[in-house]
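predicted model, plus sequence, below.
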Amino acid sequence: MAIAHQTKTSNPSVTLRAVILGLALIPVNSYCIMANHLKYWSTLPTTISLIYNVIITLMVLLPVNFLIKRFLPRFALTQGEFLTIYVMLSVASAIAGHDMMQTVVPTIPDAFWFATPENEWKELFWRYLPPWLIMNDLSSLTGFYEGDSTFHIDVHFRSWLRPILWWTLFLTVLIWVMICLNMLLRRKWIERERLAYPIVQLPLEITRSDGRLFKSKMMWLGFAISGGIDLINGVHALVPSFPEIPIRHAEIGQFFTEKPWSAIGWVPVYILSFAVGLAFLMPLEMSFS
């Protein structure tokens, strides 16, 4: 017990350098997430449980850490520090993602910019909107919606400052409450019911000091199959004449033609390689639920 306690205290997971590195990577990850969606209208990494931009970040850090471990082992990051960075980036990415900040920010001024005499938004609910939570300066909103301007001028900054501060406070409290709920449920779910958490298996495995995952032939076989399918279909998206592997074109809604089942509408069936992989790590009764 003494040896175990000594090992645990000599290699803490939450260290100052891990926190600093995580904080430094948060703006980069947040910018990539928003640019990926808003600028390039590409993939949405935070709409799936395994936030893959964080996994990509770890995969970039691991080779660098390998070189540091080889030549300057005293400065190499431990698995616990990598997991600290993973948690920090995952939480920050979820906040900056498609269903959080990318939805909250337009909500602040939308009620005023899109109000028209026809929809009568002004008469219907303007009076119910707290002035400290919204942005109603139309002169600043013109640049926000139409472009040809920047946030970094005095009039825009002062107009947005108050709602940004109040929404930041609200989101901070919201996230803190969610963390507290996790702490309340942790012992019951982890220690008593021993629930499986398949999402954490990948970051746990790729950050192992022995690199066991990367030595697995089965892992590389699965990676080659799933990566090959995505690569082929990606080329097809750019060059339509290139053949594709149809894993996202099954639509079963067309087979329900009679009422009430015809109301089911469009129901696509996808085969997602990451979901198949996660299903192998889930309890059987959960994967069939």
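Yep, it's here.

please count neighbours and contacts with C-alpha atoms only from this point.
Will do.

residue 136 is in what secondary structure piece?
Using DSSP states H and E, residue 136 sits in no helix or strand.

right, and it touches residue 112 too?
Yes - taking C-alpha atoms under 8 Å as the definition, residue 136 is a contact partner of residue 112 at 5.9 Å.

any buried residues in the lengthiest helix in the chain, and which?
If you go by DSSP state H, the chain has its longest helix at helix 154-186. Within helix 154-186, the residues that count as buried by 16 or more other C-alpha atoms under 10 Å are 156, 159, 160, 162, 163, 164, 167.

the first one reaches residue 140, doesn't it?
Yes - Residue 156 sits in contact with residue 140 when judged by C-alpha under 8 Å, with a separation of 5.5 Å.

anything in contact with each of these two?
Among the neighbours of residue 156, none is also in contact with residue 140 (C-alpha atoms under 8 Å, 6 or more residues apart in numbering).

which is the next helix or strand following the longest helix of the chain?
Next along from helix 154-186, by DSSP H and E: helix 201-206.

for that following helix, packing partners?
helix 79-96 (3 or more C-alpha pairs under 8 Å, 6 or more residues apart in numbering; DSSP states H and E).

so the helix it packs on versus helix 154-186, what angle?
Put simply, helix 79-96 runs at 130 degrees to helix 154-186, going by axes from the mean of the first three to the mean of the last three C-alpha atoms, to 10 degrees.

dropping in the other structure now:
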Amino acid sequence: MLTEPQNTRFTLAENTPVPFQSGLTLKSFVIAFLLIPITVAWIIQLEVVRHTFPTLVHPLSHVIFTLFWLVLIGWIFGKISPKLGLSQQELLTIYFMLCIVSTLCSYDCMEIFVPIMAHAFRFASPENEWRQLFWRQLPEWLTVHDEKAVTALYEGGTSLYVERYIKAWLGPAVAWMAFIFAWMVVMLCINALKIPLCPSRVV
């Protein structure tokens, strides 16, 4: 005889409370900030010079490689003194910081954000009529419309450190940096949301 299934409640086993240990320590920040320029230079070498793109596949292989050596070195120093070792929370902090930096300077982010500020002005022509179609819709504070500054970006042969170029790029660069910062904060807030591991009631 078949009977209707009864509602069953599933609850997670209560874990033994453990003391909270933050990974936001001076040690983790110092290590991360020392590794950031190395990571950026590494990505430039891989993606711009060698045309291999480690940031296209997640988890990021170069950050995992760095984390492996940090775990090994932290374990060795931890044998000497527990204060010299790296906790899981500190390793996670370093991992997150390197991942965020790698994403921001990657092929799919920074190499798109920079040209997009000047693309419409560089490639406008009488044939495509971009000037008449949408130039007036492009906010000046988000784009670089100085003709010489745009030409210098695409053709080179000059230095960025020219007063005219700095003035042309500074405003849009700051505006886009503010947007990227807000974007990253929103993503971190979404990750911080408490999502239940399983529904409290299964029918």
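Thanks, I have it. No experiment lies behind these values; they were computed from the predicted model shown.

before we move on, the earlier item: can you add distance to residue 34 of the first structure and give the buried residues of helix 154-186 of the first structure back as CSV?
Shown next, in CSV, are those (distance: C-alpha to C-alpha, whole Å):
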residue, distance to residue 34 of the first structure
156, 21
159, 22
160, 19
162, 23
163, 20
164, 17
167, 18
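
closest one to residue 148 of the first structure out of the residues you listed, please.
Nearest to residue 148 of the first structure among these: residue 156, at 12.9 Å, using C-alpha to C-alpha.

need the counterpart of that closest one in the second structure.
By TM-score structural alignment, residue 156 of the first structure lines up with residue 165 in the second structure.

for its match, which non-adjacent residue is closest in space?
residue 149 (5.3 Å; C-alpha to C-alpha, 6 or more residues apart in numbering).

what residue in the first structure is paired with residue 136 of the second structure?
Superposed on the first structure with TM-score structural alignment, residue 136 of the second structure falls opposite residue 127.

number of residues surrounding its match?
10 (other C-alpha atoms under 10 Å).

same check on the one 3 residues further on?
By other C-alpha under 10 Å, the residues close to residue 130 of the first structure number 10.

now do residue 46 of the first structure
21.

I'd say residue 105 of the second structure and residue 42 touch.
No - contact between residue 105 of the second structure and residue 42 fails when scored by C-alpha under 8 Å: they sit 10.7 Å apart.

those two: which has the busier surroundings?
It is residue 105, of residue 105 of the second structure and residue 42, that has more neighbours when counted by other C-alpha under 10 Å, with 19 against 14.

tell me the contacts of that one?
Residue 105 of the second structure sits next to 40, 43, 111 when contact means C-alpha under 8 Å, 6+ apart.

and the aligned partner of it in the first structure, how close does it get to residue 170 of the first structure?
Correspondence of residue 105 of the second structure to the first structure, assessed by TM-score structural alignment: residue 96. Residue 96 of the first structure is 15 Å from residue 170 of the first structure, where distance means C-alpha to C-alpha, to the nearest Å.

one more: residue 104 of the first structure?
Relative to residue 170 of the first structure, and taking C-alpha to C-alpha, residue 104 of the first structure is found at 12 Å.

do residue 203 of the first structure as well
The value you get for residue 203 of the first structure to residue 170 of the first structure, if C-alpha to C-alpha is used, is 30 Å.

the host helix or strand of residue 27 of the second structure vs the first structure, average offset?
Residue 27 of the second structure belongs to helix 26-44 when assigned by DSSP H and E. Compared with the first structure after fitting, helix 26-44 of the second structure deviates on average by 2.2 Å (mean C-alpha distance after the TM-score superposition for the first structure).

give me the contacts around the helix or strand following that helix.
Downstream of helix 26-44 of the second structure, the next assigned helix or strand under DSSP H and E is helix 61-80. With contact meaning C-alpha under 8 Å, 6+ apart, helix 61-80 of the second structure is reached by 54, 55, 84, 85, 86, 91, 95, 98, 99.

next, count neighbours for the corresponding residue of the first structure for the first one.
Residue pairing (TM-score structural alignment): residue 54 of the second structure is matched to residue 45 of the first structure. Here the count is done by other C-alpha under 10 Å, and residue 45 of the first structure has 20 residues near it.

counterpart of stretch 204-216 of the first structure in the second structure, which residues?
Against the second structure, stretch 204-216 of the first structure falls on no residues (TM-score structural alignment).

revised request: answer the last question for stretch 236-246 of the first structure.
Under TM-score structural alignment, there's no match for stretch 236-246 of the first structure.

who wins for neighbours among the contacts of helix 61-80 of the second structure?
residue 98 (25 neighbours).

list the contacts of it.
When contacts are counted by C-alpha under 8 Å, 6+ apart, residue 98 of the second structure touches 32, 35, 36, 39, 63.

got a list of what residue 160 of the second structure touches?
residue 166.

what about it, which helix or strand?
Residue 160 of the second structure belongs to no helix or strand, assigned by DSSP H and E.

for residue 77 of the second structure, see how far away it is.
Separation of residue 160 of the second structure from residue 77 of the second structure (C-alpha to C-alpha) stands at 44 Å.

let me see the contact set for the match of residue 54 of the second structure.
33, 51, 52, 53, 97.

likewise for residue 95 of the first structure?
Residue 95 of the first structure touches residue 101, counting by C-alpha under 8 Å, 6+ apart.
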